[in-house]
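**Q** Predicted structure and sequence below. I'll ask about it afterward.
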Amino acid sequence: MRTAGGGLREHHKARRRSRILDATRELLRECPETVLSTERIAARAEVSPATVYNLIGPREKIWEALADGFMDELECRLADLSTGDPREVVRSTVRLFVGDPVVSRRMVRGWEESGLVLDRSPLGRLRRAMADARAQGVLRADVDTEALAAVVSAACVGALHQWVAALVDDDRFLARALFALDVALAAAAADPYREQLSAPLRTRNTL
């Protein structure tokens, strides 16, 4: 059984960890190409370098911690949605990335450099949304929604990396991610929904 003192200690640890991550984001926004050091992060967060190490880990772990915060926010946004529409999963994910572009771009590059494998990603939500669409008869019963979501996810990751490299702007990033999804949905549509799910492809501007 958790004691009141233990609960309070955990609360204080969570607050310090939040301050550390906020300080990291501030430093990245002020100087996007800065080399993050434990000392700089600690000074900005007004904690000791040892606290940063104890609550976050080595410097390379900062990207994992930022990714966890990103997924926490995304899951909150998706939980607030009144629908499990796969398009809303993709749209909400893209909007979260472009809402804080400097931090998002460094975070993605940090993932690549560190070889980090994320325990949580939007793919899980997309899989569930696809499975729900199949259960509701929107997608054909024979569709492998796991494979379908994986294909869409790979295309969205490609669009993300183009955005990170500044090869496409925010609007084009969203358009390409939704295009990949719409192609998949149209291909997997059950007969009663084929016209509806194919419509976005006929009206879409050239990417």
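**A** Yes, it's here.

**Q** use CA for all of it now, contacts and neighbours both
**A** Will do.

**Q** All the helices of the protein, residue numbers only.
**A** Assigned by DSSP state H, the helices in the chain fall at 4-30, 38-45, 49-55, 61-79, 86-99, 101-114, 122-135, 145-164, 170-188, 194-203.

**Q** With mean neighbour count as added columns, please give those in JSON lines.
**A** Output for the helices of the chain, formatted as JSON lines (neighbours: other C-alpha atoms under 10 Å):
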{"stretch": "helix 4-30", "mean neighbour count": "16"}
{"stretch": "helix 38-45", "mean neighbour count": "18"}
{"stretch": "helix 49-55", "mean neighbour count": "16"}
{"stretch": "helix 61-79", "mean neighbour count": "17"}
{"stretch": "helix 86-99", "mean neighbour count": "19"}
{"stretch": "helix 101-114", "mean neighbour count": "18"}
{"stretch": "helix 122-135", "mean neighbour count": "19"}
{"stretch": "helix 145-164", "mean neighbour count": "18"}
{"stretch": "helix 170-188", "mean neighbour count": "19"}
{"stretch": "helix 194-203", "mean neighbour count": "13"}
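
**Q** one more structure, for comparison:
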Amino acid sequence: MRTTEGGLRERHKAQRRRRILDATRELLRDEPESVPSAERIAERAAVAPATVYNLIGPREKIWEALAAGFMDQLEDRLAGLDADDPREVVGSTVRLFVDDPVVSRRMVRGWEESGLVFDRGPLVQLRGAMAHARAHGLLREDIDTDALAAVVATSCVGALHQWVAGLIDDGRFLARALFALDVALAAAAADPHRDRLLAPLRTRGGAR
């Protein structure tokens, strides 16, 4: 009985946290340049201000909470897809950003301003997918898949910042991220799979 009650409390806690994060996103959509106060978030989420402090923390923790929520959503998406496919990891991450552009752009700027360091992120997922590709013979055995994933991630972050600044649209954001991945995969391809991994580059001819 005690275990059941504890599980119920945790579910209610998770539900309140989701409501708080949803309320925060709504407020950011309303006023993208502001940082919502705990009181405004609490009012929108229909919880007490103390609940916001208990489940999220002080105001400066908002960006950290949104980062965690972003990764929760990404992991949920990948759980229903082929998370061992690097293209699924990159594509799903980009689409998650562009699905909610107002919040995403403000969130990324908030991450930069706060100097937030993530304890989890898409790079972890991408490393796993790259390692899976090497283990199944798609990539050469001598390839350092962690380094390969880091190179792709750096290019994707560059595309993200261009998108946040409004220099490229959603389609180009996705195209540039996938182009960086396809170049890396083609360069690291094992001989039996080289033509297949080169095919996206040959058909696309590059990303502008």
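**A** Received the coordinates, thanks. Everything numeric in this text was worked out from a predicted model, so none of it was measured.

**Q** Once you drop chain neighbours, what's closest to the corresponding residue of the second structure for residue 53 of the first structure?
**A** Under the alignment (TM-score structural alignment), residue 53 of the first structure pairs with residue 53 in the second structure. Nearest non-adjacent residue to residue 53 of the second structure, counting by C-alpha to C-alpha, 6 or more residues apart in numbering: residue 38, 7.3 Å away.

**Q** Quick one: residues contacting the one you found.
**A** Shown in contact with residue 38 of the second structure (C-alpha atoms under 8 Å, 6 or more residues apart in numbering): 49, 52, 53, 58, 59.

**Q** Please apply the same query to residue 17 of the second structure.
**A** Neighbours of residue 17 of the second structure in contact, by C-alpha under 8 Å, 6+ apart: 52, 55, 56.

**Q** quick one: the residue lying closest to the last one once chain neighbours are set aside from residue 9 of the second structure, how far?
**A** Taking C-alpha to C-alpha, 6+ apart as the measure, residue 56 of the second structure lies nearest to residue 65, with 6.3 Å between them; neighbours along the chain are not counted. As judged by C-alpha to C-alpha, to the nearest Å, residue 65 of the second structure and residue 9 of the second structure stand 20 Å apart.

**Q** picking that back up, so the match of residue 53 of the first structure versus residue 173 of the second structure, what's the distance?
**A** 35 Å.

**Q** next one: residue 64 of the second structure
**A** In terms of C-alpha to C-alpha, residue 64 of the second structure sits 24 Å off from residue 173 of the second structure.

**Q** Over to residue 51 of the second structure?
**A** 37 Å.

**Q** for residue 191 of the second structure, same thing?
**A** Residue 191 of the second structure is 30 Å from residue 173 of the second structure, by C-alpha to C-alpha.
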